[in-house]
Structures are given as structure tokens and as C-alpha cells.
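Novice: Need coordinates for the below:
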Amino acid sequence: MRFAFKAAAAGAVLACATGAFAQQGQTVRIAMIEGLSGPMGNVGTNQFKSWQYVAAHLTAAENPAGVKFEIVGMDSKSSPQEALNLLKSAVDQGFHYVTQGNGSNVAIPLADAVAKNNDRNPGKEVIYINYAAVDPASTNEKCNYWHFRFDADTSMKMAALTSFMKDQKDVHKVYLNNQNYSHGHQVAKYFKEGLARNRPDVQVVGEDYVALGQVKDFAPYVAKIKAAGADTLVTGSWGQDFTLLVKAMNDAGLHIPIYAYYAGVSGTPTALAQGGDQQEVYQIAYNHSNYTGRLNELMKGFKAQYNDDFYTFSVYNALVGLSTAMAKAKSTDPVKVAAALEDVRFDGFNGETAMRKTDHQLQQGMWISKWQKVDAKNPYSVENTGYTFAPVKYLEPYIASTPTTCQMKRPG
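Specialist: This is a model prediction of the structure:
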């Protein structure tokens, strides 16, 4: 198990030691364009607080550029069109950095708009930090020089998940329940491909696509899962949609193993805990709930301040990676920083972490964690439920790494 956490890359420490940079002490404003209200607003609000908290608590080693990050929330209400309007507003206000993550339906048009802005408005360039939108298209056919993804995309997560499921002999009949936008369809696509490679004996007995944030009653979906005779549920759903699905499963007494991307996201752990010990849940993610060392400090501090869980660790990697790139560039100019960020290396929460220059996809390991009661070894109580996501298996970056078709068009 990997619980050790290095404070900072040796190169970053050396950079700090060799002299002050032009950006030392500058304030770098990041516009967070996210759904901060509406059905998924609880998730966006948690992540906005996460950005602000981590930015305020970076150590000198984690922030080798020595800048002050200021995170400004802009509520897109999860609407792609509203996000594009907010991007224009951010550019007009002089922002050179934007971040967004909840929904590839927003991320893909936002990345395209950033690229067009940068082509048309020299001097007003913007870097787009994607911390959670995982449609593989963003780093393949729709890759973009100004877009950098700090989460693992769906192809990476499914490579890791199906590798783990290869040895789960109780899995025979799988039902897929996902949200009806690009992310949900990609989850199903890459799961089926991974299943064919790793467990061709397993049958997909049904699949549903749920309108994002619009369904209030999941009982009909649960009835279909039961009728299909499924012994396993696989889902990439998040937020209200996953929370309500779990509640409907509890109400129906359907307690089959769930393999999920976002079981730890706001609201869902409380629903899982209501199912008691009968609900077996595995999460595929870049993290789990029981880190020691520096991340444990941040998790405890965040909970003490907000009585909420810090679970979007990609925020940490994004800020450390961005500061490392600024130190390397000796500038906060987005044009110079983008060139440095393309192949930046730093110590992330799972150790050495690297941005792949080919497609701007962060290469990182994945964790399988299991929902269980807290114990001496795994003491962090998620949403104060008395339950936690305990690490089961770490999959090295090379296992989760997937090829890219990106043909990057670079400026000039």
C-alpha cells in the first residue's frame, strides 16, 4: 500500500533555493466556472471550498513559484451556454486561468472556446485547468493545447477497474446505469471493451441512461436491475443521480455489489450508510479516504473548517503542478506557463506525477477502495457516517495509462 507522501519534488525545492523568480508574491486569479447551484450544486460548492482551502494552505515546498492563488467562483448552474458566457466575462475581467470539472458536456465546449479566444485575442490567453471532466475525447480527437486534465479519464479508470474485476469471481451479470451525456456513454463503452479483454465470461444484462440531474424517482430503474437478474452494478454517475439511485436500492432491498467512480461525492456516502453493512461498494478513483501525512492534514483541516469532506484531490495536484510550472517558466504569463506545464513533473498525492506532453493528460496511479466501517487502520469517517473508503489495491500509472490519438496543434 502507498501511504507515504513526499512533500515536494527535489527539482522544485532546488528551484526555490536558487533564487527569487519574477512571479514571487504575485496574485494569480483562477476563475472557477462551475455549477454552484441547482441539482448538482452541493458537489460544485464542496469543490469550490476545496480549491479555496488548498490554495490557502499550500506550503512553500508545494508552491515553489511563491504566488498567491485566488479562487473566484462563477456559477454556471451546470449549463454549457452559461459557462461560455462566464468565460467571456472572465476574460474581460483579466483572468488568465480558468478551471471547471463537473460535466464533460460543459468541458468540451469550454475548452474549444478557450482555444478560440486565445487565437483571436493575443495578450488575453487563458489556460483551462480541467480537474474532473473525464470524457477521453478531451485528450484525444478534441485535444487542445490550452486544456490540461488533472483527473484520470474514463479510459484510464476503466482500464484499472476491469483489471481489478478480472479476479472478482462473483461477478457474472452486470447492469450499467449511467447519466445520459458523453461521460455516461463513455463509461459504458470503455467498460464493455475492458470486460471483453479481462472477463469475456461476464454478461451485461442491461443498461440505462438517466437525464442528468432531472430524475427524482429511481425506483423504476432499480426494478429493471432486479428484473434483469443482475448480480453487479457498474456506474459512473455522480451527485444527486447516484445518491437517489442508492436510496432507491435501499428502499427496494437490492443489495448487490456496486462498482462506482463517484461513491464518495457529496451526499452519496450518507445514502450508502443508510444501507448498513449489506451494501458492498468498490470505488475506482485516484484516491481513497485514509491517507496519512500531508493529505491527511488537509483532509482533517478541511473537515474542521467546513464539517465537510475534502475528496477532490485533483485540486491539490492542479495547484502544485501549476505552481511548479510557473517556477519552471519563471513567470505567471499563461503562454510561458502552458509551455512549462506541458511536461511538468512534481510530487503529487500519490508520489511522482507527470503531465503527458502529447495530449495534456496527467499520468497517475489509481486506487480501488472498499466501503466499510471505520477501524483502527482506516479511521476517517466519511460524511461522519462511521464508514470509510478503505484502500484495497493500488494500480501503478502504467496500468491505468492508455494511448492517445491526439494530434496537438501548438501555437506558432
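
Novice: CA only for contacts and neighbour counts going forward, please
Specialist: OK.

Novice: just checking, residue 136 touches residue 151?
Specialist: No: between residue 136 and residue 151 there is no contact under CA atoms under 8 Å: 10.9 Å.

Novice: One more sequence to fold, the one below, so I can look at both together:
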Amino acid sequence: MPRAGHRTGRRAVVVAAAGAAALAAPRLARPQGGPIRIGEINSYTAQPAFLQPYRNAWMLAQEQINAAGGIDGRLIETVFRDDAGRPEDAVRMAGELVGEERVALLAGGFFSNVGLAVSEFADQRRRLYVASEPLTDALVWSRGNRYTFRLRPSTYMQCAMLVEEAAKLPAKRWAVVAPNYEYGQSAARWFKELLGRARPDAQFVAEQFPALGRIDAGATVQALAAANPDAIFNVTFGADLTNFVRQAATRALFERRRVVSLLTGEPEYLLPMLDEAPEDWIVTGYPHDQLETPAHAAFRDAYRRRWNDHPRLGSVVGYDTVRAVAAMLRRANGTGTDAMVAAMRGLKFDGVFGEVEFRAIDHQSTMGAFVGRTVLRDGRGAMADWRYADGRDHLPPDEVVRQLRPQA
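Specialist: Sure thing, here's the model as predicted:
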């Protein structure tokens, strides 16, 4: 993935507790101990479209918690690190955060391979890791461990949501295009397996796995067209998605073919395409401008006041990660790792989309996603005919989880 030239310095620390305390001085309880420090590691310079809104909402949630008195009078501080999408850098930074910055826990992660590397570090060093975004199922199943918990709905969950709609299509011949790393491979595997169960007549006639951030969109489109599929399952995102859509439109790949696409309905990826955004794709995403539940409206309005911008899906993930950590800390009544891990198991908290629970059996949260189709409105992509798919309804039963996660 192309990266910006700037990288956050290795000892860069962002501490918002003092500012939040000053803003809320009339209401803030006197701290009863030192601040609780969270070590947050993410691929900020590699994925700014998702992670800048994520960080903005993280700070908003932290400021709100501190303004309300923190955790039993203790403020929250966050020490941010930028791994630039490199697993080896993320592991090194995790060591610095634990050893030098003395953080109580680790959080964050965007790319699946980076999240798996931090998870392995957490297991070896016996430190809690609350993974925000990495979507690979290995994080909580085949390579899951006692210390790692994940917020976002996984590739399995989102593929299960999409298969419900894909199975209704008349298409029999399918093609797949996905980035060639853990997330893309996991998504392709689960979509093929789940669609095969729902539609035994489905055939997969082509697969393309371009390198992440280096898609040869013309060649990819040509290979897919040569297979003459009835429908396409797309897993590309960001700049790769934009390039793929442009080349496919030039070569009429989508004419008379349905596309089912992971993440494309998220504002981070849909809005930048402007009037080039594809229409009538079945997608997972976030209808940020249409969702009017009380919890979402309160979050959206607070985000707009703080940042003079609308939230993205990354904003929801950042905000809910902090709220989950805060709920865990209140339940744990301390920052000992064993107490925090125990508090995370079965933890429930009120998220932007509704109540979320971190399942004790596999440490996966029940956060859901929105499923709908893409349309053009006022020259930009949007979601239509959407519904909220609760994560609880798209996870395998416990007996299957025990096979996928041997230590469950």
C-alpha cells in the first residue's frame, strides 16, 4: 500500500487527559491515582482515510470519559504509535510501550497480519490486547489466545451477512478478487465455503489475488472477464478498489454482472470515488448520513461538534474501542492483567450501533455491520435499502467454535 512520507516518531506521545481535565474542571473528580495508560498501535500513515477518523473519535471518547471523572477518578491517557503497516515495527513498538511507557494494555491494529503479530506478542508477554480493526478470523480462532480480544465483525461474520443476499441471486458462476494477504485470503475462503453451503450449484471459475496496494487493475479485470462469471465477489479496498472500479468500468466488466463486495459501503472507500462509485453492488458498510438511532445521533453530533466533520466507519471503531476499554476497567476494578482479561470475557457495553458483547468462548465481539446496496446520490456513492445485521446472528455455534479454536 502506498504510504505517506511522514512517520510518527518512535517516542511520540499523545496525552489528552490534561486537556480534557481542563475543559471539564467544574465536574471532574480529583484523580485518585496516576493515569491509566493505553498503548495504541496502528497503521496511520498507511491507511489515513480510515485511521484519522478513528483517532479523532478515539480522542473524543477519551475526552468524554475523563470529563466525567475517568475510571474511579483515574484519567485515561493514550500513547499512540504508527507501525506504517509493518508487523515487525508493530511488535517492536509493543515492546517499547510495555517496557518503557509502562502501559496497562495494548489496543488498535488495522491490517490482519499486523494484528496477528501484536496478538502473538501479547500472548508471549501476557499482556491484554484489544484489537480494534484486524478482520482475520485467525485472530480469535486458529491463532486466538487468552490475551487477545477483537471488536470489529470478522471476515467470517461479514461474509455470512453477504452470503444471505448473494444466495438469492440467479448467479451460478462466480469470480473472486481479493488482496493477497491474510485478510483477503480469509475473506475469499469464507465466502466460497458459506456460499457453497447455501447454494451447492455455485461454481468459482476465477480467482485474482493482486498484491495489496499494487494492483494491476487492467490485467486483473481482463483475467476476470475472460472467465465470464455471472457475479463477482470483491474484497479490494482503498486505492486498489478505486483502480479496480475504474478499469472495470472502462472494460464493461460489471455490465449484466452482479457484484457482492466486502467493506465497499464504508464512507472511507465509497465517498472518495465520487460519481465513479459503482451502483447496485451488494455491500457491507455504514450509512452514516441515514442512521437516526438515539445512540448514533448522539455520537454523530458530538463528533461533528468536536471535529467539524461527519464520522466514518473508522470513527465508530475508534470510539467503541475506547468505550469498551473503559467498561472493562470499571468491571476489573484495577489494571492487573489477569483482572482485565477476566473482565473482558463476556463484557457488555453500549456501542454506537447498540449493545456489544465480547464472547467468552472466542473473545469475538458481537458488533454487527450494515448490509445494503450502493447507489449514486448527488454525485457521490451512498448506501440504500440497508439493514443492520447483528453480529450475534452471524457467528458459528459454540461446538463449531471449539473446533476452530482448540483452546476454547
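
Novice: Now do the contacts for the residue nearest in space to the middle of structure 2.
Specialist: Geometric centre of structure 2, nearest residue: residue 133, 3.1 Å, by CA atoms, centre = their mean. Contact analysis of residue 133 of structure 2 by CA atoms under 8 Å, 6 or more residues apart in numbering lists 108-111, 150-152, 317.

Novice: Nearest residue to it in space, please, no chain neighbours.
Specialist: In space, and not counting its chain neighbours, residue 133 of structure 2 is closest to residue 110: 4.9 Å by CA to CA, 6 or more residues apart in numbering.

Novice: hmm, back to that, where's the aligned partner of the residue nearest to the centre of structure 2 in structure 1 relative to residue 328 of structure 1, distance?
Specialist: Alignment note: residue 133 of structure 2 maps to residue 132 in structure 1; criterion TM-score structural alignment. Remark: distance between residue 132 of structure 1 and residue 328 of structure 1 (CA to CA, to the nearest Å) = 25 Å.

Novice: With residue 284 of structure 1 instead?
Specialist: Note on residue 284 of structure 1: its distance to residue 328 of structure 1, by CA to CA, is 33 Å.

Novice: Neighbour count for the two, which is higher?
Specialist: Set side by side, residue 284 of structure 1 and residue 328 show more neighbours around residue 284, with 25 against 21, by other CA atoms under 10 Å.

Novice: A strand includes the more buried one, no?
Specialist: Yes: counting by DSSP: H, G, I helix; E, B strand; the rest coil, residue 284 of structure 1 is part of a strand.

Novice: what do we get in structure 2 for residue 360 of structure 1?
Specialist: Per TM-score structural alignment, residue 360 of structure 1 is aligned with residue 363.

Novice: can you count the residues close to its match?
Specialist: 27.

Novice: Who's the closest spatial neighbour of it, skipping the chain neighbours?
Specialist: Once flanking residues are discounted, residue 363 of structure 2 sits nearest to residue 149: 4.7 Å by CA to CA, 6+ apart.

Novice: Name the helix or strand for the one you found, please.
Specialist: strand 148-150 (DSSP states H and E).

Novice: What span of structure 1 is that strand aligned with?
Specialist: Matched against structure 1 by TM-score structural alignment, strand 148-150 of structure 2 falls on residues 147-149.

Novice: follow-up on the earlier one: I'd like to know which of the contacts of residue 133 of structure 2 are part of helices.
Specialist: residue 317 (DSSP state H).

Novice: Buried among the contacts of residue 133 of structure 2? Need that as a selection in PyMOL.
Specialist: A single PyMOL command selects the buried members of the contacts of residue 133 of structure 2 (16 or more other CA atoms under 10 Å):
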select buried, resi 108+109+110+111+150+151+152+317
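
Novice: Make JSON lines out of the contacts of residue 133 of structure 2 and add distance to residue 355 of structure 2.
Specialist: Shown next, in JSON lines, are the contacts of residue 133 of structure 2 (distance: CA to CA, whole Å):
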{"residue": "108", "distance to residue 355 of structure 2": "20"}
{"residue": "109", "distance to residue 355 of structure 2": "22"}
{"residue": "110", "distance to residue 355 of structure 2": "23"}
{"residue": "111", "distance to residue 355 of structure 2": "25"}
{"residue": "150", "distance to residue 355 of structure 2": "15"}
{"residue": "151", "distance to residue 355 of structure 2": "12"}
{"residue": "152", "distance to residue 355 of structure 2": "13"}
{"residue": "317", "distance to residue 355 of structure 2": "14"}
